[in-house]
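A.B. asks: my questions concern the predicted model and sequence given below.
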Amino acid sequence: MKKIKKGDDVVIIAGKDKGKRGTVLRVVNTDLVVIEGVNKVKKHERPNPSKGTTGGIVEMEKPIQISNVAIYNPATQKADRVGFKILEDKRKVRYFKSSGQLLDA
């Protein structure tokens, strides 16, 4: 089980976008995630008539290291660390380290 998953609300804790909040769009691999509205770059694309794309400058989100990202805790309105607990019904769930509140209900 991973500490950060697709759909999680996260805060950037290091880098050029430090302090920004966003939602995880996808997890690229074990150490890279793509976050909505963060680490935006402009890419020059060639037109491709077979795919139906027009050329030009496209703005897109690039992956960011997962170590530079922390889960957003809505109760404290700050970045928080994540831990794992095993419940009585043998389910493994994530929880906020600061408050002990469950992240996966």
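C.D. replies: Structure's in. What do you need? This structure is a prediction, so every number in the text was calculated from the model and none was measured.
A.B. asks: can we go C-alpha only for contacts and neighbour counts from here?
C.D. replies: Will do.
A.B. asks: contacting residues around the residue most central in space within the chain?
C.D. replies: The centre of the chain sits closest to V24, judged by C-alpha atoms, centre = their mean, with a distance of 3.2 Å. The contact partners of V24, taken as C-alpha atoms under 8 Å, 6 or more residues apart in numbering, are 5-10, 33-36.
A.B. asks: here comes the other one, which I'd like you to weigh against the first:
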Amino acid sequence: MAKVRKGDTVQVITGKYKQKRGTVKRVLPESNKVIVEGVNIVKRHIKARSQIRQTGIVEVEAPLQVSNVMLVCPRCNEAVRIGFREENNEKVRFCKNSACGATIPDATGWVRHTAD
């Protein structure tokens, strides 16, 4: 089970976009990277191929290493480390902040119901 999932709010902890927050648009588990909305913007030169697609110089989000982002706890609104525990025979993520300890739901609002 991945610590960061699509739809989670994360905060960048290193680099040019340090302290910036955004929503995870896509997770690339094979390369250990995530694409975060509004972060790590690069310019791409797109060749004209069809009339539907935009051509020219386009700004897109590039992937970031998963180790360079931290999950933002929805309850305490801080960038925190997360852990896993079992609740009612279900594996769930939780905030490791000593004052919080809240269960972190999936982006859909549901707690994952599998014990991986």
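C.D. replies: Nice, thanks for sending it over. Note that the structure is predicted; figures quoted are calculated from it, not measured.
A.B. asks: how close are the two chains, by TM-score?
C.D. replies: Here the TM-score for the pair of chains, by TM-score structural alignment, normalised by the length of structure 1, is 0.90; 103 aligned residues with a C-alpha RMSD of 1.4 Å.
A.B. asks: still on that earlier bit, which of the contacts of V24 of structure 1 count as buried?
C.D. replies: 5, 8-10, 33-36 (16 or more other C-alpha atoms under 10 Å).
A.B. asks: thinking again about what came up before, structure 2: which residue goes with the residue nearest to the centre of structure 1?
C.D. replies: Under the alignment by TM-score structural alignment, V24 of structure 1 pairs with V24 in structure 2.
A.B. asks: sorry, back to before: narrow the contacts of V24 of structure 1 to those in strands?
C.D. replies: When the contacts of V24 of structure 1 are checked against strands (DSSP state E), the matches are 9-10, 33-35.
A.B. asks: and which of the contacts of V24 of structure 1 is nearest T54 of structure 1?
C.D. replies: Nearest to T54 of structure 1 among the contacts of V24 of structure 1: E36, at 23.3 Å, using C-alpha to C-alpha.
A.B. asks: show me the contacts for that closest one.
C.D. replies: Going by C-alpha under 8 Å, 6+ apart, the list of residues near E36 of structure 1 reads 22-25, 61.
A.B. asks: among these, which lie within strands?
C.D. replies: Those of these mapping onto strands are 22-25, 61, per DSSP E.
A.B. asks: show me what contacts the residue nearest to the residue nearest to the centre of structure 1 when sequence neighbours are not counted?
C.D. replies: Nearest residue to V24 of structure 1, sequence neighbours excluded (C-alpha to C-alpha, 6 or more residues apart in numbering): I35, at 4.5 Å. Shown in contact with I35 of structure 1 (C-alpha under 8 Å, 6+ apart): 22-26, 61, 63-64.
A.B. asks: what comes up buried for stretch 84-98 of structure 2?
C.D. replies: 84, 91-96.
A.B. asks: sorry, back to before: what is the aligned counterpart of the residue nearest to V24 of structure 1 in structure 2?
C.D. replies: Aligning on TM-score structural alignment places I35 of structure 1 opposite V36 in structure 2.
A.B. asks: and the gap between that match and P63 of structure 2?
C.D. replies: Separation of V36 of structure 2 from P63 of structure 2 (C-alpha to C-alpha, to the nearest Å) stands at 7 Å.
A.B. asks: and C76 of structure 2, by the same measure?
C.D. replies: 27 Å.
A.B. asks: please apply the same query to R21 of structure 2.
C.D. replies: R21 of structure 2 sits 14 Å away from P63 of structure 2, going by C-alpha to C-alpha.
A.B. asks: cool, thanks, signing off.
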